[in-house]
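# sequence and predicted model, in that order:
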Amino acid sequence: MNQPVSKTRALLYILPLLVLIGIAAAHFWLRPLLDPTPQDQQSLTAAEGCLLGVEACRVDLPGGWVSIRGPEQILPMRDFDLILESNLPLQGDEVSYVMPGMDMGMNRFALQHQGNHWVAPSALAMCMSGRLDWVAQVRFSYGGQAYEVSVPLLMTRP
């Protein structure tokens, strides 16, 4: 009669352990799929004073330049295009928008090749605190090197 009770008790100890092992394994194998940024990515910052929604931002690379621009006004919950231009043969990847110190969820948009530039059709939410400051993290590659350029972005109050 004690046998079923001890098997049940053993299951109560083993089952949570198996769940924890499964979560750890899933995190280990699925994490690269959730955050696919290359480990050898070179991070760049736009020039001091550059602010999307006000002006285009230019970054120099070996042998050329990259310009990132948006519309003159970026409004919350309204579609806009972020445009990546260069005199180099880039391979566009994506644009992620983050708000420093605030979790605004995942805001990733693919860069689409259009003629001689790349476009990321985008839209951003209004922060409940009223903040309008974002950072656009533009990812692309050139010459076998992955790059990420961080550019400040200021939305216009509706």
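Yep, that arrived.
# going forward, measure contacts between C-alpha atoms and count neighbours the same way
Fine.
# please give the element, helix or strand, for residue 136.
Applying DSSP states H and E as the criterion places residue 136 in strand 133-142.
# give the other helices and strands that the following helix or strand past that strand contacts.
For strand 133-142, the following helix or strand on the C-terminal side (DSSP H and E) is strand 145-154. If you count contacts as 3 or more C-alpha pairs under 8 Å, 6 or more residues apart in numbering; DSSP states H and E, strand 145-154 packs onto strand 42-45, strand 133-142.
# what angle do strand 145-154 and strand 133-142 make?
For strand 145-154 against strand 133-142, the angle by axes from the mean of the first three to the mean of the last three C-alpha atoms, to 10 degrees is 160 degrees.
# residues contacting strand 145-154, please?
Applying C-alpha atoms under 8 Å, 6 or more residues apart in numbering, the external contacts of strand 145-154 come out as 38, 40-46, 50-54, 57, 74, 132-141.
# repeat that for stretch 75-90.
63-71, 74, 116-126, 140-142, 155-158.
# try this one next to it:
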Amino acid sequence: MLLLIVAAAVLSGAIAYSVFPWLRHFYTDAPLWVAQAPDSCDLHQSSCRVTVPGGWVELSLSPNPIELLTPLSVQVTTSGVSSAGVQVDFSSPDMYMGYNRPTLQATENHGEYVGATSLAICILETMTWEARVLLEQPDGVGAVSFFFTTTRRF
């Protein structure tokens, strides 16, 4: 009897998984889609634009060049991509640098979001950073990764 109940539960879960894919965002953190800025992108010089399903996403950080322990203005501009909310997750593939994910505020300009943050100092002289733009959409989250390096000056 117990085996029958377990089998029914597993079968029900499999059916729900396949029939209701829009429930995916309730049980996984996996993004709906992922894009990455090309290597030619240099956020120290200017904003970078990446093509995503349905449009594009652009990230700008200022002041330039990007410095550690300095207040940074963050701006994300989108076109063709609807978003109920935008966050930018700053992390490093080199080492854990703590949680740094500001939620950006929509401006009066359609598709424009702004916020502020700063980057922590590290024991490494040169640090690689990933600024991952997370766009909340009706079906889940889309993600765009932008990479840049910083150099500790003190």
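Alright, I've got the coordinates. Since this is a predicted model, take the numbers as computed values, not measurements.
# got a TM-score for the two of them?
Scored against TM-score structural alignment, normalised by the length of the second structure, the superposed chains reach a TM-score of 0.68; 123 aligned residues with a C-alpha RMSD of 2.3 Å.
# thinking again about what came up before, mean per-residue distance, the strand holding residue 136 of the first structure versus the second structure.
Following superposition, strand 133-142 of the first structure is found to deviate from the second structure by 1.4 Å on average (mean C-alpha distance after the TM-score superposition for the first structure).
# so how far is that strand from its chain's centroid?
The chain centre lies 7 Å from the centre of strand 133-142 of the first structure; the measure is C-alpha atoms, centre = their mean, to the nearest Å.
# helices and strands around that strand, which ones?
Applying 3+ C-alpha pairs under 8 Å, 6+ apart, one finds that strand 133-142 of the first structure contacts strand 91-98, strand 145-154.
# in CSV: these, plus mean neighbour count and distance to residue 111 of the first structure.
Converted to CSV, these look like this (neighbours: other C-alpha atoms under 10 Å; distance: least, C-alpha to C-alpha, whole Å):
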stretch, mean neighbour count, distance to residue 111 of the first structure
strand 91-98, 21, 5
strand 145-154, 20, 13
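# now those in a markdown table, with distance to residue 29 of the first structure?
As requested, these are exported to a markdown table (distance: least, C-alpha to C-alpha, whole Å):
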| stretch | distance to residue 29 of the first structure |
| --- | --- |
| strand 91-98 | 22 |
| strand 145-154 | 22 |
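# can you map out the strands along the first structure?
Using DSSP state E, the strands assigned to the first structure run over residues 42-45, 57-61, 64-69, 80-86, 91-98, 108-110, 112-114, 117-122, 133-142, 145-154.
# burial measure for residue 68 of the first structure, as a count.
22 (other C-alpha atoms under 10 Å).
# I'd say it and residue 58 touch.
Yes. Counting by C-alpha atoms under 8 Å, residue 68 of the first structure touches residue 58, with 6.4 Å between them.
# and the counterpart of residue 117 of the second structure in the first structure, what is it in contact with?
Aligned against the first structure by TM-score structural alignment, residue 117 of the second structure finds its counterpart in residue 122. Residues near residue 122 of the first structure by C-alpha under 8 Å, 6+ apart: 79-82, 109.
# same thing but 10 Å
Residue 122 of the first structure is in contact with 70, 77-82, 95-97, 107-111, counting by C-alpha atoms under 10 Å, 6 or more residues apart in numbering.
# need the strands of the first structure in JSON lines with distance to residue 5 of the first structure, can you?
Output for the strands of the first structure, formatted as JSON lines (distance: least, C-alpha to C-alpha, whole Å):
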{"stretch": "strand 42-45", "distance to residue 5 of the first structure": "58"}
{"stretch": "strand 57-61", "distance to residue 5 of the first structure": "68"}
{"stretch": "strand 64-69", "distance to residue 5 of the first structure": "66"}
{"stretch": "strand 80-86", "distance to residue 5 of the first structure": "63"}
{"stretch": "strand 91-98", "distance to residue 5 of the first structure": "52"}
{"stretch": "strand 108-110", "distance to residue 5 of the first structure": "51"}
{"stretch": "strand 112-114", "distance to residue 5 of the first structure": "61"}
{"stretch": "strand 117-122", "distance to residue 5 of the first structure": "58"}
{"stretch": "strand 133-142", "distance to residue 5 of the first structure": "56"}
{"stretch": "strand 145-154", "distance to residue 5 of the first structure": "58"}
